[in-house]
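Q: Curious how this folds, go ahead:
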Amino acid sequence: MTAPPRTAAFDKWVTIATPSPQSAVRLVCLPHAGGSASFFFPVSRALAPRVEVLAVQYPARQQRLREPGIDNIPEYADQIFAVLAELDDKPLALFGHSMGAILAYEIALRMQQAGRPAPVRLFASGRRAPSRYRADRIHEGTDAQVVAELKRLGGPNPALLADPEMLELILPAVRSDYTAIERYRHEPGRKLDCPITAVIGDSDPRVSDDEARAWADHTAGTFDLKTFPGDHFYLVGQAQNVIVLIDRALATPTR
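A: Take a look at the predicted model:
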């Protein structure tokens, strides 16, 4: 097995916190709106060396703070797919949380359309199916309204929301991400071949059981739904159970 390519574009978009070149499969993790690659570092450590985790770093945050944000899903997916296109030496799986679930879906579609091996599995966490919409306009709100929404969702870093200086740094990325996901519309007629596992918290205000089950309509492969106790960020409190779920699902990956 070889290490992933280390081009400048790859290093900009992808962080490998725990390199595992002998892994049988790679798992690309895509964060939520406003999130960063570091959110998945504990997952990387827990799954190594069996699974090598590639955490995607979006622009306009952390080491990419000075770059402009991306405010539409197709551009996001195009750029990430272009970086991942060199990974063809071992099976690839995708895990996306919230906005990241939609990005994972769109990247998988691009892999399929390009004639590349399909992901061995797509994990869609904390997000309704691509064809299910709500009339959300958070990206058009004031900073106070955006912060109120972040607090309502119970994000993993509540202290940041009480720090005016940190808010000034993170809000541009949050707003561009919310613009991207709230304006996203699924293109009918497209369907994946890979299996999909939807994972949600049982008290998530952003996705219902019915909205999560609708992911089944977006694949010709198998579908299953896993529900854990918790809200939109259920996976913080349920980290160990989510890691076991991923590990078992990827134990015998096939192309």
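Q: Going by C-alpha atoms from here, please, whenever you check contacts or count neighbours.
A: OK.
Q: Quickly find the element holding Ala124.
A: Using DSSP states H and E, Ala124 sits within strand 122-125.
Q: so Thr179 touches Val146, yeah?
A: No: assessed by CA atoms under 8 Å, Thr179 is found out of contact with Val146, at 11.5 Å.
Q: Surely Ser38 is in a helix?
A: Yes: the assignment for Ser38 by DSSP: H, G, I helix; E, B strand; the rest coil puts it in a helix.
Q: Now for the closest residue to it other than its chain neighbours: which residues touch it?
A: Closest residue to Ser38 in three dimensions, ignoring its sequence neighbours and counting by CA to CA, 6 or more residues apart in numbering: Ala55, at 7.5 Å. By CA atoms under 8 Å, 6 or more residues apart in numbering, Ala55 lies in contact with 14-17, 28-30, 37-38, 40-41.
Q: And the residues you listed, which is closest to Gly141?
A: Nearest to Gly141, judged by CA to CA, of these is Leu30 at 24.9 Å.
Q: What's the local residue count around the closest one?
A: 29 (other CA atoms under 10 Å).
Q: repeat for Arg248
A: 11.
Q: Which SSE is immediately downstream of the helix ranked longest in the chain?
A: For the chain, the longest helix by residue count, based on DSSP state H, is helix 164-183. Using DSSP H and E, the next helix or strand after helix 164-183 towards the C-terminus is strand 196-201.
Q: so what does that following strand touch, helix or strand wise?
A: Counting contacts by 3 or more CA pairs under 8 Å, 6 or more residues apart in numbering; DSSP states H and E, strand 196-201 is packed against strand 122-125, helix 209-213, strand 223-228, helix 234-237.
Q: Now show me the structure for the sequence below, then we'll compare the two:
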Amino acid sequence: MSCAWLNIPHPKPNAAIQLLCLPHAGGTAALYRPWVKLLPDSIELVLVCLPGREQRCNEVMPADMRSLITLLGNAVTPILDRPWAVFGHSMGATVAHELILSLQCRNLCGPEHLFVSARKAPQFQEGGNQHQLDDDSLCQQLIQLGGTAPELLEIPELRALLLPTLRQDYRLIETSKVSSDQPLSCPITAMVGRDDPELTPDDARGWQRWTNCHFHIYEYTGNHFYLSQSPHLVVSHVVKQLGLT
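A: Take a look at the predicted model:
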């Protein structure tokens, strides 16, 4: 697949389903690379690379969610002739939800399943001003979430690389609102760390309102980045919900 938005680290042309994985704010699809060795042959991993990171580090994130979803929707359209599912962590969960809503409005083929990780249901989401914080305060926010080692944020070069992208992402997510109140025609599975400072299991259970199909929730030991601590368990639950081996 030749596309700046999508990368398949281990092609599986005979896989039963493709699993698109979307990163968190300021993060990259590298979060999911350990899954390459954990997923069965029936699932092909597709990593979504958003503007402002990795090979797209010189690109600017679109200023609003609608523009981002339009571009991302055009990128995924070529794979819609095969069954697919989507997993989004934190900001990625909101982007995944908006992507499906957009495709649904265009009467295009939706996914077999939506996995929303470490993200409040849309009805509980509020705006914020984290994108306006100074550098030190923004770094403290990252440390609180547990996704970045404090010593790394003391490296000026890393801060200069990470913080602009993080601000772009936070601005996008903090200034956007859900585009439709229509439920999805696919099952939703919510996943949450019990020690996540940003949401509670009840916040995650609110996703049940957004599907006409089956809903399930998994709670894990860990914080906002629980899936880095228990990748085998998370992948096993993804496989189970997709009904594959």
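Q: Let me see the TM-score of these two.
A: The TM-score (TM-score structural alignment, normalised by the length of structure 2) is 0.94; 245 aligned residues with a CA RMSD of 1.7 Å.
Q: sorry, back to before: by how much does the strand holding Ala124 of structure 1 deviate from structure 2 on average?
A: For strand 122-125 of structure 1, the mean deviation from structure 2 after alignment is 0.2 Å (mean CA distance after the TM-score superposition for structure 1).
Q: any idea how far that strand is from the chain center?
A: 8 Å (CA atoms, centre = their mean, to the nearest Å).
Q: Output the residue interval of structure 2 matched by that strand.
A: Using TM-score structural alignment, strand 122-125 of structure 1 lines up with residues 114-117 of structure 2.
Q: tell me the SS of the counterpart of Pro21 of structure 1 in structure 2?
A: Aligned counterpart of Pro21 of structure 1 in structure 2: Pro13 (TM-score structural alignment). The three-state assignment at Pro13 of structure 2 reads coil, by three-state DSSP.
Q: Tally up the residues packed near the residue lying closest to Pro13 of structure 2 once chain neighbours are set aside, please.
A: Once flanking residues are discounted, Pro13 of structure 2 sits nearest to Glu44: 7.9 Å by CA to CA, 6+ apart. Glu44 of structure 2: 23 surrounding residues under other CA under 10 Å.
Q: pretty sure Glu44 of structure 2 is in a helix, no?
A: No: Glu44 of structure 2 sits outside any helix when classified using three-state DSSP, being strand.
Q: Assess the claim that it and Asn7 are in contact.
A: No: taking CA under 8 Å as the definition, Glu44 of structure 2 is not a contact partner of Asn7, at 10.8 Å.
Q: what's around Ala135 of structure 1, how many residues?
A: As a measure of burial, Ala135 of structure 1 has 7 neighbours, counting by other CA under 10 Å.
Q: let me redo that: Leu160 of structure 1
A: Neighbours of Leu160 of structure 1 (other CA under 10 Å): 13.
Q: repeat for Asp204 of structure 1
A: Using other CA under 10 Å, Asp204 of structure 1 has 19 neighbouring residues.
Q: What's it aligned with over in structure 2?
A: Per TM-score structural alignment, Asp204 of structure 1 is aligned with Asp196.
Q: residue contacts, the closest residue to that match other than its chain neighbours?
A: Closest residue in space to Asp196 of structure 2, ignoring its immediate chain neighbours: Asn223 at 4.1 Å, by CA to CA, 6+ apart. Contacts for Asn223 of structure 2 were tallied using CA under 8 Å, 6+ apart; they are 145-146, 193-197.
Q: And for Arg209 of structure 2?
A: Taking CA under 8 Å, 6+ apart as the criterion, Arg209 of structure 2 is in contact with Pro183.
Q: That one and Pro183 of structure 2: what is the separation?
A: According to CA to CA, to the nearest Å, Arg209 of structure 2 stands 7 Å off from Pro183 of structure 2.
Q: swap in Asp195 of structure 2?
A: Taking CA to CA, one finds Asp195 of structure 2 at 29 Å from Pro183 of structure 2.
Q: and if you look at Glu44 of structure 2?
A: 26 Å.
Q: Residue in structure 1 paired with Val234 of structure 2?
A: In structure 1, Val234 of structure 2 lands on Val242 (TM-score structural alignment).
Q: tell me, stretch 44-60 of structure 2 lands on which residues of structure 1?
A: Residues 52-68 of structure 1 are where stretch 44-60 of structure 2 lands when matched by TM-score structural alignment.
Q: pretty sure Leu27 of structure 1 contacts Val53?
A: Yes: if you go by CA under 8 Å, Leu27 of structure 1 and Val53 touch, sitting 4.8 Å apart.
Q: can you pull the contacts of the residue of structure 2 most remote from its centre?
A: Residue farthest from the centre of structure 2, counting by CA atoms, centre = their mean, is Pro156 at 27.2 Å. By CA under 8 Å, 6+ apart, Pro156 of structure 2 lies in contact with nothing.
Q: Determine which residue in structure 1 is aligned with it, please.
A: Using TM-score structural alignment, Pro156 of structure 2 lines up with Pro164 in structure 1.
Q: thinking again about what came up before, residues near the match of Pro21 of structure 1, how many?
A: When neighbours are counted by other CA under 10 Å, Pro13 of structure 2 comes out with 12.
Q: now swap in the one 5 residues further on and tell me
A: Each residue near Gln18 of structure 2 was counted by other CA under 10 Å, and the total is 24.
Q: Alright, I will stop here.
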